[in-house]
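*Asks:* just coords:
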């Protein structure tokens, strides 16, 4: 089969070869209508840029990496979709890697032989050290996702995040506002993790503001943010004395909340009349769970847009750019698991 060329795409779109080249390379010189026409022609003809030839000609491959801990987690799978779509809009192709939270794997895409093929990397690190990441960011375009546990004046790489303390405070305050007084928190990590620490801080702040006492028995440690830990910890919480047993549970991820709901169902505990449940992540799974799950929803589309645009700016700059921290918005979405009102799912 003859390879589709820029000339073929230009003929289909009714524009010059130069215009097609600019659109494919993400150079913003064409109007939005022209860009859409070119991208439609690219899709219809199945045009694929020759990355090796492009790299020899321009010094860039048009490839970027997205490195996340676990693609089985709905949050990261959904985020990857947004990143891919955002990158495609400016002519970039995304190579997606899964690290499983291993520090050496988190650094491999930045420093290994494969890094030579990439123009830059968007990384969601769990365990790679700040010093190691900072040393890479000085010489290679990197944007970090997720929480940061260092002070703002120590910014050593571009970073995109949400205010996790505020997000956890919002959902805990919602539960307290429903009159719940024994609010458990599932997600306190056994090892140091910025996400867990910040969500715990927000949870404790909301308890204090509601005049409730923090009881460590209601915040047991977990190893991972997964369904199994949500299930097992909730089973243990239900075994506490009646005056301690929770009347609400805030899970630090939606999939842990799904596990918690399963444990409550097994025990014959009604949600939310006996125990209200809420999560954080805004995953599609939360919408389809039974009952539908109240959750804090980070704006994943904005997170992806900020990350891709920050990386593209760093790739395209001839001079070093100052590192920046970008905060994406979040919102609390109240559903059946806390409000108790049954609604038909709008599809």
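*Replies:* Looks like it arrived, so ask away. This is a predicted model, so every value here is computed, not measured.
*Asks:* C-alpha only now, for contacts and for neighbours.
*Replies:* Fine.
*Asks:* quick one, helices of the stretch 151-300 of the chain?
*Replies:* Ranges of helices in the stretch 151-300 of the chain, per DSSP state H, counting those that start in this stretch, are 164-177, 194-209, 227-238, 254-266, 284-288, 300-316.
*Asks:* packed most tightly, which of the ones you listed would that be?
*Replies:* When these are scored by mean count of other C-alpha atoms under 10 Å, the highest mean neighbour count falls to helix 254-266 (a mean of 24).
*Asks:* name the helices or strands packed onto it?
*Replies:* Applying 3 or more C-alpha pairs under 8 Å, 6 or more residues apart in numbering; DSSP states H and E, we find helix 254-266 packed against helix 227-238, strand 276-280, helix 284-288.
*Asks:* want to throw the helices of the stretch 151-300 of the chain into JSON lines with distance to residue 34?
*Replies:* Formatted as JSON lines, the helices of the stretch 151-300 of the chain follow (distance: least, C-alpha to C-alpha, whole Å):
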{"stretch": "helix 164-177", "distance to residue 34": "40"}
{"stretch": "helix 194-209", "distance to residue 34": "42"}
{"stretch": "helix 227-238", "distance to residue 34": "46"}
{"stretch": "helix 254-266", "distance to residue 34": "41"}
{"stretch": "helix 284-288", "distance to residue 34": "34"}
{"stretch": "helix 300-316", "distance to residue 34": "21"}
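*Asks:* try it against this one:
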């Protein structure tokens, strides 16, 4: 009888040991599997480059979104354990978050806890017209279009600049934005940036420059911007136009004529276009045009406010992006014959 009891106790002890070993094994396996999950990159693909977490979403909702996008196959348990381990459970922010190659679950949770939402960039290019800008804004990814149906005057009023003509008023620069931002947000920032920079540069201007207002400087800078993309030529071209203004000469610059032609411009300018009067035709009208003809960058504005000294009154394109400058009409005519008519002597 005692021998039977002893055998029975030994059996249960052995069974308990086996159960404990099995539990320990399962725990060890679970821990190893959890560690693998935490450090294994998410399955980011071309179709899943971001996750959009709505307001009020919890961790289970986030995991559900990730599983729907096939970024993870792991259920909420491991994600919950990881969030607790990182001390971010209950601190995840709503927003759109980037999913990048090599990103681990740990990386994503830390980004969400810190609110490091996905930022996109929108670049206003030097020399764009306001029409170009509006067209580009309409195509910007994940940018809400609150101003798309507004005309120019309504749009300027919306951004806090009622009565202003929009051309030239927005600083060419790269602006970061997040999902939920609007086209009007970008325009407000670009408008404020241009106003601030123009005021700063105007205060530092060469006082001999015959420009009455910062807006005049913006107009001249826009012409310089459209005439050349070469940094070494901007001050020289600005100098030519400043001297022509001082001598009461017509500016005679093609970009203003093209701007005045509007949608009728088809890529070429003809002699008849130079004689057709518009408010922007500097072959028929004295002085600066009524508004800028594009959005000038900082270098073009600096050139307009600090033009090169000299006697040059003319320039003509070489056809390679550079220009030949001259001080007399005879010299200029020879340059035109050589570089435009290919009749070099």
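*Replies:* Looks like it came in fine. Predicted model only: the values in this text are computed from it and were never measured.
*Asks:* TM-score for this pair?
*Replies:* Counting by TM-score structural alignment, normalised by the length of the second structure, the TM-score of this superposition works out to 0.28. Behind it: 166 aligned residues with a C-alpha RMSD of 6.9 Å.
*Asks:* nearest to residue 45 of the first structure, of the helices and strands packed on helix 254-266 of the first structure?
*Replies:* Nearest to residue 45 of the first structure among these is helix 284-288 (32.7 Å), distances taken as C-alpha to C-alpha.
*Asks:* the helices of the stretch 151-300 of the first structure: which one's closest to residue 55 of the first structure?
*Replies:* Closest to residue 55 of the first structure of these, according to C-alpha to C-alpha: helix 300-316, at 13.1 Å.
*Asks:* against which helices or strands is that closest one packed?
*Replies:* Using 3+ C-alpha pairs under 8 Å, 6+ apart, the elements in contact with helix 300-316 of the first structure are helix 74-88, strand 120-123, strand 142-145, strand 158-161.
*Asks:* re earlier: residue 53 of the first structure is nearest to which of the helices and strands packed on helix 254-266 of the first structure?
*Replies:* Closest to residue 53 of the first structure of these is helix 284-288 (C-alpha to C-alpha; 39.9 Å).
*Asks:* other SSEs contacting the closest one?
*Replies:* Other helices and strands packing on helix 284-288 of the first structure, by 3+ C-alpha pairs under 8 Å, 6+ apart, are helix 254-266.
*Asks:* the helix it packs on to strand 276-280, inter-axis angle?
*Replies:* Note on geometry: by axes from the mean of the first three to the mean of the last three C-alpha atoms, to 10 degrees, helix 254-266 of the first structure and strand 276-280 are set 160 degrees apart in direction.
*Asks:* what's the burial count for the residue nearest to residue 121 of the second structure when sequence neighbours are not counted?
*Replies:* Leaving out its chain neighbours, the residue that sits closest to residue 121 of the second structure by C-alpha to C-alpha, 6 or more residues apart in numbering is residue 176, at 4.4 Å. Look at residue 176 of the second structure: counted by other C-alpha atoms under 10 Å, it has 13 neighbours.
*Asks:* same check, this time on residue 15 of the second structure
*Replies:* Residue 15 of the second structure - counted by other C-alpha under 10 Å - has 12 other residues nearby.
*Asks:* try residue 333 of the second structure
*Replies:* If you count neighbours by other C-alpha under 10 Å, residue 333 of the second structure ends up with 14.
*Asks:* quick check: which element contains it?
*Replies:* Taking DSSP states H and E as the definition, one finds residue 333 of the second structure inside helix 329-339.
*Asks:* same for the helix ranked longest in the second structure, what does it pack against?
*Replies:* What stands out as the longest helix in the second structure, according to DSSP state H, is helix 2-39. For helix 2-39 of the second structure, the packing partners by 3+ C-alpha pairs under 8 Å, 6+ apart come out as helix 76-86, helix 105-114.
*Asks:* of all the ones you listed, which lies closest to residue 186 of the second structure?
*Replies:* With C-alpha to C-alpha, the closest approach to residue 186 of the second structure among these belongs to helix 105-114: 24.1 Å.
*Asks:* what angle do that closest one and helix 76-86 make?
*Replies:* Between helix 105-114 of the second structure and helix 76-86, the angle formed by their directions is 60 degrees, by the same axes, to 10 degrees.
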